[in-house]
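Peer 1: next one to model:
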Amino acid sequence: MSFPGMPQGLTPEEQQAAMTKTMENAMQNCFVKSALSGVMGFGMGGLFGMFMASMSYDTPFHTAAGGTPVSSLPLRQQLSIGFKDMGARSWSTARNFGKVGALFAGIECGVEGFRAKNDLANGAISGCITGAVLARNAGPQAAAGGCAAFAAFGLAIDAWMRQPKDE
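Peer 2: I've put the predicted structure just below:
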């Protein structure tokens, strides 16, 4: 089987090597990295949002429209309200995680390309820029706080990921 753009007459091993090289080159593209991070962040955020929403109904203080406690409604209505709320929260969390993942990965790829280095500073710089961009609407003080928090988080995650593995 041959793929478009692949030279003809290659052995299966040569085809596999060419396809591996093509995939590795695609993964070095900043747009691809950013898009994949956004999609993975969206999925993780959706699961996280669903989990957190499912935990919010363990108190009797949750009320439906009109102030009626959800626990006093029939089971079918309780489930309907719960699933609608869970879907809305999951969607919101998924969008936020996807946005942060795509933004951070794209900025980190750009910083790495600009600096022509792959070191811990890239995570800190990217985190600072990402945090500042996400908090920009809340003012300069919030942007500075977002910069500091995301820079620390980016640095910590990058340092943890670079630790030697115990094998």
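
Peer 1: C-alpha from now on. contacts and neighbour counts both.
Peer 2: Will do.

Peer 1: next, the buried residues of the one helix or strand Gly131 maps to.
Peer 2: Assessed by DSSP states H and E, Gly131 sits inside helix 120-135. The neighbour-count check on helix 120-135 (16 or more other Cα atoms under 10 Å) flags 121-132, 134-135 as buried.

Peer 1: elements contacting it?
Peer 2: helix 75-115, helix 140-161 (3 or more Cα pairs under 8 Å, 6 or more residues apart in numbering; DSSP states H and E).

Peer 1: picking up where we left off before, so which of the buried residues of helix 120-135 is the closest to Arg115?
Peer 2: Nearest to Arg115 among these, counting by Cα to Cα, is Asn122 at 8.3 Å.

Peer 1: show me what contacts that closest one?
Peer 2: Listed by Cα atoms under 8 Å, 6 or more residues apart in numbering, the contact set of Asn122 reads 108, 111-112.

Peer 1: could you do Val133 as well?
Peer 2: Counted by Cα under 8 Å, 6+ apart, Val133 has contacts Ala143.

Peer 1: with the one 3 residues further on instead?
Peer 2: With contact taken as Cα under 8 Å, 6+ apart, Arg136 is in contact with 142-143.

Peer 1: sequence B follows; please return its structure for comparison with A:
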Amino acid sequence: MSVSNEGEKRKLSNEDWINLTNFFVGNNTRYRENIVIPKNLGPIKVKTDEEKMVEAAFESCAFKSFMSCVIGYGLGAAIGLFSSSMGPPSVEIEQQTAKQVFKEMKTTTLSYAKNFALIGLMFSAIECTIESARGKSDWKNGTYAGGVTGGLIGLRAGIKAGIFGAAGFAAFSTAIDYYMHSR
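Peer 2: Next up, the predicted model:
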């Protein structure tokens, strides 16, 4: 630091400023070996790049949608099998053969399985898209996705059913949103 006389202000040279900023700011490069990880919850392992890639693949919208479709198919098949075994027999009055019973059970089971798979796929894809667009992961994503999914499924029955299905679910989700935030 250079000082002229007692009455004058102290002035820092360029070299002094550089030394001072290096002292306070420090080195801008950070090395992986210098990372401090608290071990109060047990040993922590830093993930490798391969582990991060696999984790990103499992958390992608495509994988989540595919798994929802597969799991929905399995759940729908189980519920369809139960429903067909407990449901009333067909309209025919004469006695059915075992082959006809199993064929009817297969039809009902596959129908439930396909419907559950479609709903699972649609809901998961729409929810993941909404979550990605909003940048938040909260209960509203599922509510909005349910409204859109309900509207799209209602469109299969016609435009009026789709509009009323989406509007009804939008009103329902708005009421839930109001209730949750009024507390």
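
Peer 1: any idea what the TM-score is?
Peer 2: The TM-score (TM-score structural alignment, normalised by the length of structure 1) is 0.66; 131 aligned residues with a Cα RMSD of 2.9 Å.

Peer 1: tabulate the contacts of Asn122 of structure 1 (CSV), appending distance to Gly43 of structure 1.
Peer 2: Shown next, in CSV, are these (distance: Cα to Cα, whole Å):
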residue, distance to Gly43 of structure 1
Glu108, 21
Val111, 25
Glu112, 26
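
Peer 1: can you pick the most crowded of the residues you listed?
Peer 2: Glu108 (25 neighbours; other Cα atoms under 10 Å).

Peer 1: identify the residue of structure 2 aligned to it.
Peer 2: When structure 2 is aligned by TM-score structural alignment, Glu108 of structure 1 is paired with Glu127.

Peer 1: Met50 is in contact with Gly87 of structure 1, correct?
Peer 2: Yes - shown here, Gly87 of structure 1 and Met50 form a contact pair, counting by Cα atoms under 8 Å, at 7.1 Å.

Peer 1: of the two, which one has the most company?
Peer 2: Per other Cα under 10 Å, whichever of Gly87 of structure 1 and Met50 has more neighbours is Met50, with 21 against 16.

Peer 1: still on that earlier bit, output the helices and strands packed on helix 120-135 of structure 1 in CSV; the columns should cover distance to Ser37 of structure 1.
Peer 2: Below are these laid out as CSV (distance: least, Cα to Cα, whole Å):
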stretch, distance to Ser37 of structure 1
helix 75-115, 5
helix 140-161, 15
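
Peer 1: between those helices, which one is nearest to Glu13 of structure 1?
Peer 2: For those, proximity to Glu13 of structure 1 was assessed by Cα to Cα; helix 75-115 is nearest, at 31.3 Å.

Peer 1: quick one, the closest one and helix 140-161 angle?
Peer 2: Angle of helix 75-115 of structure 1 versus helix 140-161, following axes from the mean of the first three to the mean of the last three Cα atoms, to 10 degrees, is 80 degrees.

Peer 1: pick out the residue nearest the middle of structure 2.
Peer 2: Cys128 (4.5 Å; Cα atoms, centre = their mean).

Peer 1: for it, give me its contacts.
Peer 2: Contacts of Cys128 of structure 2 (Cα under 8 Å, 6+ apart): Cys61.

Peer 1: kindly provide the distance from it to Ser60 of structure 2.
Peer 2: As judged by Cα to Cα, to the nearest Å, Cys128 of structure 2 and Ser60 of structure 2 stand 8 Å apart.

Peer 1: list the contacts for the nearest residue to Thr130 of structure 1 once chain neighbours are set aside?
Peer 2: Counting by Cα to Cα, 6 or more residues apart in numbering, Phe104 is the residue found nearest to Thr130 of structure 1 once chain neighbours are left out, at 5.8 Å. Applying Cα under 8 Å, 6+ apart to Phe104 of structure 1 gives the contacts 34, 126-127, 130.
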